[in-house]
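> Would you be able to build a 3D model of this:
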Amino acid sequence: MPFPLQEATSGAETTRRAVLAGALAGTGAVLATSAAPLRATPPQMAAAGRYRGVVENGICQFLGIRYGRATRFARAVAEPFGGAQLEALRFGPICPQRGLDDQPQSEDCLFLNVWTPEANPAAKRAVMVYFHGGAYTTGSVTDPLTHGAKLAAGGDVVVVTVNHRLNALGYAWLRPFGAKYADSGNLGQLDLILALQWVRAHIAAFGGDPARVMVFGQSGGGAKIATLMAMPAARGLFHAAATMSGQQVQASGPMHAWARTQALMAALKLAPGDVEGLHALSVERLTAALDTTDPVMGSGPVYFGPVLDMTNLPRHPFWPDAAPQSLSVPMILGNVHDETRAFLDPRGPKLKGLDWSNLAARMGREVKIDLDPQWVIDQYRAREPGWSVEQVYYAATTAGRSWPGQVIEADERAKAGAAATWVYQLERPSPLDPLRGAAHTDDIPYVFGTLDAKGSFSGKDAAAQALSTAMMGAFTGLAKTGRPGIADWAAYTVPQRATMVFGDKVRVENDPRGWQRELWATAPYVQPGT
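Below is the predicted model of the structure:
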């Protein structure tokens, strides 16, 4: 697929106050007719197809566009694009989940949002479709970090963000209950496919080019993209991809998935065959039971994610190799240097009292590769004798838990001769929190340009702005042309493993952290959920 080059233009940010006011005021329905928040002057309106949005600082914003409808545990159907005019002024409800209780939640959650420099069908701008993190269980694109106005303006692209079904509502495996549930286990993925079909059919009305659609996502969003790359129904719906700290080497097997469904039903005090009871439960009871212990992993909340069902997902995404159907899709793969500092709190109980005598036990509980923890520690101390116990803990948990999937995916694409793959590592530490380093999620504000949004640890200084310009240019370049917008970013090959290091200085290094990669490759990686 050709990627004609476009020149970038500049723009400005949607005011967060207006966006957040819409999110808090909304009931989740795009049919809402309540007045917009009071302003000194009436808002400038924008129209695309049947939808009416607003123009904020030069960017047209359409929020809460329904792309599908679904009943519980059933495949969604598309929403007609034509018909009476609808307002698209506030976010739709998010999928029911634990947490995010300050936002409207509903099983009716198939809504997307669009930011565009102009809703002109002749514009044909590249399109960037974002899938949110939170594994497959939580999360939402209502997060201010992922509002698309600055990315649309700074990159001269159309930005789409998508909510979909999560946790048991999107991924519970019910096929043993009969053919009615043939698509269960992958309904959340099929929602994303439906959203991409909506983009292909309708994004031109918003100024987008359906022939240049890039998907990108962080954490669970990246894993969802990796899974789509092995789903036949997703073939041809996107032309480039970028994943940020999110990989899916293997899906959940059907027997493991069934054990999880049965564990959930036991926690709900339902008989093993009572699928009707599962349908009748309130969504509040269902989501409360997600805290039950996972019967496969033996710890943590029960896992729900994509299932190897041999129809919607007929193979693992990156095992035993990269899915052939997506080898022609150019791809950016990235991670951050200190992934686990985001969820293994340096100020929390897991670090309290940490010393060399208990490091092995504490580290061993957090990694996904089965190696003797003390042997691992000995290797780290031999290679980096000046590192503190905390430095070893975070380096080992990151390299043994959050990074291996990316290495496997990049290596498999290189071995298969895929379309060019580019790999990055974010190493710029947060200037706002000296204990955070460069932690999980910290690349989001740089790519979206949301440095000043709630939840950003980037700071707003000149270095942060320069890095945001570089990362935003890299991603939008891939969307527009099929290559990152950084001229000297070498493609990833084996054994060189060229990696763009995004720090206060942007540079390319071959195989950074190579000895850690080799150390952890001495045993198989266990994908969470398998």
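> going forward, measure contacts and count neighbours with C-alpha atoms only.
OK.
> What lies in contact with stretch 484-498?
410-411, 414-415, 420-423, 470, 473-478, 499-500, 508-511 (CA atoms under 8 Å, 6 or more residues apart in numbering).
> Those in helices, which ones?
410, 411, 414, 415, 470, 473, 474, 475, 476, 477, 478 (DSSP state H).
> Tell me the gap between stretch 254-262 and the middle of its chain.
24 Å (CA atoms, centre = their mean, to the nearest Å).
> residues of that stretch that come out buried?
254, 256, 257, 258, 259, 260, 261, 262 (16 or more other CA atoms under 10 Å).
> how about JSON lines for these, with distance to residue 435 and secondary structure added?
Output for the buried residues of stretch 254-262, formatted as JSON lines (distance: CA to CA, whole Å; DSSP: H, G, I helix; E, B strand; the rest coil):
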{"residue": "254", "distance to residue 435": "41", "secondary structure": "helix"}
{"residue": "256", "distance to residue 435": "37", "secondary structure": "helix"}
{"residue": "257", "distance to residue 435": "37", "secondary structure": "helix"}
{"residue": "258", "distance to residue 435": "41", "secondary structure": "helix"}
{"residue": "259", "distance to residue 435": "39", "secondary structure": "helix"}
{"residue": "260", "distance to residue 435": "36", "secondary structure": "helix"}
{"residue": "261", "distance to residue 435": "39", "secondary structure": "helix"}
{"residue": "262", "distance to residue 435": "41", "secondary structure": "helix"}
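> now the other sequence, so there's something to compare against:
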Amino acid sequence: MRTLLLLAAASLLPTALAARAPEASIATGKVAGTHEGAVDVFRGIPYAAPPVGERRWRSPQPAAPWQGVRNASAFGHDCMQTPFPFDEAPLRTTPAEDCLYLNVWKPASAQKGARLPVLVWIYGGAFITGGTSPAIYDGSAFARAGVVFVSFNYRLGRFGFFSHPALTAEAGKPVGNFAMEDQVAALKWVKANIAAFGGDPAKVTIMGESAGGTAVVNLLTMPSARGLFRGAISMSGGGRSLLPTATMEKGEQVGVDFAARQGVTDRGAAGLAAIRALPAATVQGTNLFADRFANPATYVGGLVAEGSVITAPSDMLMDQGKIAPVPVMIGMTSADGGISFAQDKDALFASFGAQGPALRRAYDPDGAAEFRDLSRRLTGDQYMAEPARFVARHVVGAGKQAFVYRFGYVAQGKRGEWQAGAPHATDIPYFFNTVEARYGAATTDQDRRAAWLAHAYLVNFVRSGNPNGKGLPAWPAYDRKDEALLQHTMDASATASFDPFKNKLDLIEAFANSRP
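Prediction:
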């Protein structure tokens, strides 16, 4: 009988061990995540105190320590927002002002001190939407490839970008870029804590798409971010400040006008207390795009050059040589698009001033182009492709390698709908290798091959600062002589060549350089 009991107990032991949640000890306490196959996942770890009440519109404050083991099995709230309809990355949480949480995916076999490379994801959404909970942002594929993956939330909209004379007085300096301060705080958390998950704080790469890519470009030029990463990846993040970075004077006036709309005209401490007490839904608003372009504007629209966190527009800083000396991978999708208020071809080309006639000859030589497609191609090159080249040139000028891509693969089930090419943000599930989370049962083997290829390049870059590797089409580094561009093609392959779009981008560059 004793033998039988011992055998029964032994048979239960593997089940008990498998059921035990993975734990990690970080600066604020212990966290327990979940086993998901060969991956351990820790969700909803606070990297800063909740930015609510008196902490609204303040720099991120340290998270409070806890006793015992914190349950890290579920995402924390994504940040306050009004989600876009038909979003490529729908949220899986209810947004809230208490949102400064991050998530970690690691190989289940990785122990503390394993010193694995680390990838930190910064989501997009025009700085007004986005979060870490969408299924296509799952970091499991990176962890299975031996990379520790981190994603974090940062404040959005008026919660993330807001200035006011009373805030300046309270802080003793101009403030307004709380979203960017959140990002730096998250990167500092990674530096201090990632070793507990098997990551190497000296091997951190940052990656972002759209507004997240814009954030990456700005982090490259921000003194407060220096030394927090060794490589950067910007997907459809541009690189020129085509939508002007607001001055501090403008930012404060927008804040005053927002307060006045809520009936708060006091510009001192009492007025600040009143707007800090406003319901989160009131601060959020319903249409920040309209608020940005209203007269008077009540949302600043994003980055403010307050002189501390954001000292100047990123392109100006790069022209001054103020860019972090790290390798960069940068690019766009083939049908990315930008912003234009033109209603017809004549107005579109006229918006480019003296370069308009040459651009018409380059983009619409026979006059047969359909306006919507033409506008998307031209503004995509203006907002994404030429600025990516601009950044690549400055990276090379700083003595580091840059790798430029154009992602043109379209899921087979979407080719009837997306005939112009790969739309904005559709490259994300390929680089993440989460295409089935995006396309479900419609995912084909060719879609999976395209994802494997894009993901392999990205993982190699995170490991070494160079995307090339065995079994992959060669991807030459960019230089001014060869102008190398890697194109992800519709057959799920990739081809590198001299940039076939160079002449068009040169015209756009000439226009950009002619602006005051």
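> coming back round to it: of the ones in helices among the contacts of stretch 484-498 of the first structure, buried ones?
410, 411, 414, 470, 473, 474, 475, 476, 477, 478.
> can I get the ones in helices among the contacts of stretch 484-498 of the first structure in CSV with distance to residue 143 of the first structure?
Formatted as CSV, these follow (distance: CA to CA, whole Å):
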residue, distance to residue 143 of the first structure
410, 29
411, 32
414, 34
415, 37
470, 23
473, 22
474, 22
475, 20
476, 21
477, 24
478, 24
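> Nearest to residue 517 of the first structure among the residues you listed?
Of all these, residue 517 of the first structure sits closest to residue 411, with 11.6 Å by CA to CA.
> got the residue ranges for the helices in the stretch 301-450 of the first structure?
Per DSSP state H, counting those that start in this stretch, the stretch 301-450 of the first structure carries helices over the ranges 359-364, 373-383, 389-397, 404-415, 444-448.
> centre of the chain versus the third one, how much separation?
Spelled out, it's helix 389-397 of the first structure. 25 Å.
> Check the fourth one too.
Per CA atoms, centre = their mean, the displacement of helix 404-415 of the first structure from the mean C-alpha position of its chain is 18 Å.
> Without its sequence neighbours, what residue ends up closest to the most centrally placed residue in the second structure?
Residue closest to the average C-alpha location in the second structure (CA atoms, centre = their mean): residue 212, at 2.2 Å. In space, and not counting its chain neighbours, residue 212 of the second structure is closest to residue 124: 4.4 Å by CA to CA, 6 or more residues apart in numbering.
> Return the distance of that neighbour relative to residue 207 of the second structure.
10 Å (CA to CA, to the nearest Å).
> so what sits against both of the two?
With CA under 8 Å, 6+ apart, residue 124 of the second structure and residue 207 have common neighbours residue 213.
> Of those two, which one has the most company?
residue 207 (26 against 23; other CA atoms under 10 Å).
> On the three-state scheme, that one is what?
strand (DSSP: H, G, I helix; E, B strand; the rest coil).
> Next up, the contacts around the corresponding residue of the first structure for it.
Aligned counterpart of residue 207 of the second structure in the first structure: residue 216 (TM-score structural alignment). By CA under 8 Å, 6+ apart, residue 216 of the first structure lies in contact with 128, 129, 130, 131, 222, 225, 241, 242, 243, 244.
> Now that we have the residues you listed, which of them are buried?
128, 129, 130, 131, 222, 225, 241, 242, 243, 244.
> Let me have these in CSV, adding distance to residue 303 of the first structure and secondary structure as columns.
As requested, those are exported to CSV (distance: CA to CA, whole Å; three-state DSSP):
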residue, distance to residue 303 of the first structure, secondary structure
128, 29, strand
129, 25, strand
130, 23, strand
131, 19, strand
222, 17, helix
225, 18, helix
241, 25, strand
242, 24, strand
243, 21, strand
244, 21, strand
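> which of these lies closest to residue 85 of the first structure?
The nearest one, if we look at these relative to residue 85 of the first structure and count by CA to CA, is residue 129, at 24.0 Å.
> In the second structure, what residue corresponds to the closest one?
Residue 129 of the first structure maps onto residue 120 in the second structure, by TM-score structural alignment.
> Check the contact between its match and residue 199; I expect there is one.
No: Residue 120 of the second structure is beyond contact range of residue 199, at 11.3 Å (criterion: CA atoms under 8 Å).
> can you give me the strands in the stretch 151-300 of the second structure?
Taking DSSP state E, counting those that start in this stretch as the criterion, the stretch 151-300 of the second structure carries its strands at 199-209, 231-235, 246-247.
> would JSON lines of those strands with distance to residue 29 of the second structure be doable?
Shown next, in JSON lines, are those (distance: least, CA to CA, whole Å):
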{"stretch": "strand 199-209", "distance to residue 29 of the second structure": "18"}
{"stretch": "strand 231-235", "distance to residue 29 of the second structure": "29"}
{"stretch": "strand 246-247", "distance to residue 29 of the second structure": "40"}
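> Most tightly packed of these?
strand 231-235 (a mean of 28; mean count of other CA atoms under 10 Å).
> and that strand, what does it pack onto?
strand 199-209, helix 211-221, strand 328-333 (3 or more CA pairs under 8 Å, 6 or more residues apart in numbering; DSSP states H and E).
> and residue 61 of the second structure, which of these is closest to it?
That would be helix 211-221 among those, by CA to CA, at 19.8 Å.
> how much does the closest one stray from the first structure?
Once the two models are superposed, helix 211-221 of the second structure sits on average 1.1 Å from its counterpart in the first structure (mean CA distance after the TM-score superposition for the first structure).
> Residues contacting that helix, please?
Under CA under 8 Å, 6+ apart, the answer for helix 211-221 of the second structure is 122-127, 180, 206-208, 225-226, 232-239, 310, 314, 317-318, 322-324.
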